[in-house]
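Asks: 3D model of this:
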Amino acid sequence: MILEALDLGIRAVAYTAGGAILANQLDELFVDVNYLARGLHRRAQRAVPIEALRSVEQKRVAILVPAWHEAEVIEEMLDHNLSTLDYDRDSYHIFCGTYSNDPETQARVDAVVRRAPNIHKVVVPHDGPTSKADCLNWVYQGVILEEQRRGRRFDILLMHDAEDLIHPMSLRLYSLLIPGYDFVQTPVFSLRIPRRALVSGTYIDEFAEHHLKEMLVRQAIGGLVPSAGVGSAFARDAFEDIAVSHAQRAFNTESVTEDYELGLKFRLAGKKVCFACRTVAGNDPAAAGREEYIATREFFPDGFSASIRQRSRWILGITLQTWEQLGWRGSLPVLYCLFRDRKALVTNLLLVLAYALAAYAAVRSSLALATAASWSFAQICPEGSALQWILWFNLAMLVWRAWMKGWLVFRLYGAGHALLSFPRMAVGNLISVAAMGRAVVQYVDHRITGKPLRWLKTAHVFPCPDALRARQPEREPLVLKEQALGPGQLDDAR
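Replies: Below is the predicted model of the structure:
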């Protein structure tokens, strides 16, 4: 009697969870239909002639790189990108934000500064760690000081991290698209990893889906294209507009996802935004005919705890903090994109319910077999009921979405990782649920106690360290004073 009553209760929960999952699946289907119907999957939509990039006027680019405790990767990152970027060195400068109480990172940056005149060390005027946003705000001030010294402004500001492999043609692409657009975001993909790396493999799957499909649909419908924090290029004047309107703090130091919020600020300010998923013909003769994405590539965490830590910060900033600080604003497409970003609060709960219901059915069936009792799944989900149709639809959509994700992964990484994307869905779900729980606990604690939310740094790994090269005489770093430049001083740099 008790078990039968429990079955009825589980059925009620299944109706609620199944209906909510169905609604979410319809939302995902809307994105897929837009992606296919608009032809966003077609090669012609993303191919850019190499001649157009070769002939573009090279605009002056300032690359902002925050570097707190990045001694293990920063020198290799700078050396590698200096040697591979297909761009005149006089036309781009890299500004590395460091802290006085992080001498190891400073020493590595100094080593590159001595041999590369377009590398600049910016020393934040207070000890770290603070936050990535705080460091970037001071790096931006360092850019302004350099503009004043040279009497010439940069045309483009570009964000990157200390572990990034920047595509050789990316600066040419930004020069091609800006100032036609105020903000250009290029894709971010994981570097190739061993197939056994299940945790970091989930980043392969998710970034392939988001940056080959989701962001293209958002661009097409005029929705929100957030900054990924790397590969984010801004027209200099447009960025200054945002900075001046926020007291020279374009990056919100109260946010743990300042990059996402910056992209939202650009959209809400009416700036022209572009998600530039573009390809060129590959340089490798063995890959003739294959397309090469102009994208940033990097390694992602491969441990459960590191991945949960990173994703909890993303969830905390995107679904909770930005909601609290900026609310629901913008056009209908922007509001729709905000809904898609923030619905993770519900969808992760639905994942827990779905797994719990599946576990209950398995346990109930095992008990029936062990006790020779008469029980079938129909006692939870009667034949021909609305619940049965809901479950069948959700199952069909699960298969469709798994196939879609596998196809997108295949385009970047081949059949092996495409097949592994199916079992990695369960790994990704487990990490997402754990990260959501951590984020909610942190946010509730923040709201109750008033303690500020802390920015959590992710440990970085660079893929190809080089031997140290010969040093040249050290140049003077850009040491900033504890005072932001005002609008009047900005005019001097024009």
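Asks: please make it C-alpha for all contacts and neighbour counts, starting now.
Replies: OK.
Asks: going along the chain, name the strands of the protein.
Replies: Taking DSSP state E, the strands of the chain run over residues 61-66, 92-99, 119-124, 156-159, 183-185, 188-190, 232-235, 273-275, 279-281, 291-293, 296-298, 478-479.
Asks: ok, Val225 - contacts?
Replies: Val225 makes contact with 185, 215, 218-219, 263-264, 267, 273-275 under the criterion C-alpha atoms under 8 Å, 6 or more residues apart in numbering.
Asks: before we compare anything, build this one as well:
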Amino acid sequence: METVGVFQQAMICLQHVERELLLFTAFWLLVSAADEAVMDLCWLTLLLRGKARSTRLPADLSKVSLSGRSAVLVAAWQEEQVIGHTLRHALSAWKHKELCLYVGCYANDAATLAAAMAGAGQDTRVRVIIHSEFGPTTKADCLNRLYKAVCEDERRSGIRFRSVVLHDSEDMVHSAELAVIDRALDEADFIQLPVRPEPQASSRWVGGHYIDEFAEAHGKALPVRDALGAAVPSAGVGCGFSREMLARIAHLRRVEGEGGPFAGECLTEDYELGVLIWREGGKGRFVRARDATGQLVATRAYFPGRLEDSVRQKTRWIHGIALQSWDRLGWSRINRSAGVADTWMALRDRRGPLAAMVLASSYLLVLVELLLATIRVGGVGTNPTASPVLQAILAVCLVSLVWRCIMRFLFTAREYGLVEGARAIMRIPVANLVAIVAGYRALANYLRTLRGAAVHWEKTAHHLHPATKAAGYPLHGYSGHGGTTLPDRGTRVPAAA
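Replies: Just a heads-up that it's a prediction; the model follows:
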């Protein structure tokens, strides 16, 4: 009898928990379902109107002259394992004489400095810039130093750059990228090209979930955002800015007491820069294009393959985009011509912590349901009946989950094939786990900063580079000499302190 009483008490407590979790998760999952349904409807409308298709480019654009000089900025700290491959491949893929590639290094990081010099070889289009301070500072601080070097070179030569392009030290570029950005800047102030994470045989699940998320985000969400006229955020790679707009943002930063166009104290300075350009009246565009062989003109890279590294990276993203941008960008400077669309997109950008809470509640609800089912098997309690309204909400959520799986499969399969499309569905729990832990950590870090703690930059470590197997790629736009081994010593290239 006492055992039955204990089970009954446990049943009552669990049923209360079940009810609260069910109401909370059902409501927010319904809101999320409505949000994604509107996004899907917008994308399908673009598709039916022929505006969601990628632009098909003519023959190889790697040798086509640019309409002006282009500065490519790459910040590097402890990137000795990838920076050489990045530079050799980029210099091989980009034949443009108008290119000047600036690499930011630190005097106390000799390995990265040597690898950068080795990767540059004898190519005079490369400038290795040594930061005046010991590293690590922040990526934004290093980029501001490179921007200063660009300004110094302009003063010395008397020739102004037309565009400034950003890349990371682990990126594998497409040969047509600079030409696409150069042409698109005729009608815009900022251009963002797609990012294409590379599959990793050693990390099908953690590393693989990035390909699912980027395939859908850069295949659907950003094209819709662009079509609606909302702000297009910068991904920090494969993005180009008009020289005039970047100078305008740099002037704005100087007025506010900062040292360049990139916000040094912001964890996602790239995201903020893209939004800030739009807020200041500039025009940003997301451009999807395919070369003559059908390959997407995008930046390829390996993303973190370990769970801890992935959580660390996404913690920084959520902290910077969802929480810092709320403080730094706010809501009051929305462009009224696209106010509804931009507010909607800002809400989507800042939903990370809430999404983590809803996902955690959902999995906790599943655990509670399993415990209740186990108790009921022992003959204690009965199955409660949900109200018609709650049943309808749960039915909508179930349909939405099935639809989300279909969309995730379709977008991943379009870029990576049917096998990866099937894996995309199985990787959803992995993506959810990363989102839950990263959301919790981001919120905890943000609360610490509100109490006066300094913003802590957690750099992502890179050990692999997609260019190391470039010789095996049947990709016209990505071919190059990235697969060679770094020499022991590099040839010196022009450097500035």
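Asks: ok so, going back, give me whichever of the strands of the first structure is most buried.
Replies: Highest mean neighbour count of the strands of the first structure: strand 183-185, a mean of 28 (counted as mean count of other C-alpha atoms under 10 Å).
Asks: Provide the aligned range in the second structure for that strand.
Replies: When the second structure is aligned by TM-score structural alignment, the counterpart of strand 183-185 of the first structure is residues 190-192.
Asks: which residues sit against that stretch?
Replies: Against stretch 190-192 of the second structure from outside (C-alpha under 8 Å, 6+ apart): 181, 184-185, 232-235, 238-242, 274, 277, 282-287.
Asks: again, only this time at 10 Å
Replies: For stretch 190-192 of the second structure, the external contacting residues (C-alpha atoms under 10 Å, 6 or more residues apart in numbering) are 163-166, 180-185, 218, 222, 232-243, 245-246, 273-274, 277-278, 282-288, 298.
Asks: of the strands of the first structure, which is nearest Leu29 of the first structure?
Replies: Nearest of these to Leu29 of the first structure, taken as C-alpha to C-alpha: strand 273-275 at 21.0 Å.
Asks: mean shift between the closest one and the second structure?
Replies: For strand 273-275 of the first structure, the mean deviation from the second structure after alignment is 0.5 Å (mean C-alpha distance after the TM-score superposition for the first structure).
Asks: and Asn137 of the first structure, what's its match in the second structure?
Replies: By TM-score structural alignment, Asn137 of the first structure lines up with Asn144 in the second structure.
Asks: again, but for Asn81 of the first structure
Replies: Mapped onto the second structure by TM-score structural alignment, Asn81 of the first structure lines up with Ala90.
Asks: residues near the closest residue to its match other than its chain neighbours, how many?
Replies: Nearest non-adjacent residue to Ala90 of the second structure, counting by C-alpha to C-alpha, 6 or more residues apart in numbering: Val173, 6.1 Å away. Residues lying near Val173 of the second structure (other C-alpha atoms under 10 Å) number 29.
Asks: likewise Gly320 of the second structure?
Replies: Gly320 of the second structure has 25 neighbouring residues, counting by other C-alpha under 10 Å.
Asks: quick one: contacts for it?
Replies: 265-272, 314, 326-328, 350, 442, 446.
Asks: buried subset of these?
Replies: 265-272, 314, 350, 442, 446 (16 or more other C-alpha atoms under 10 Å).
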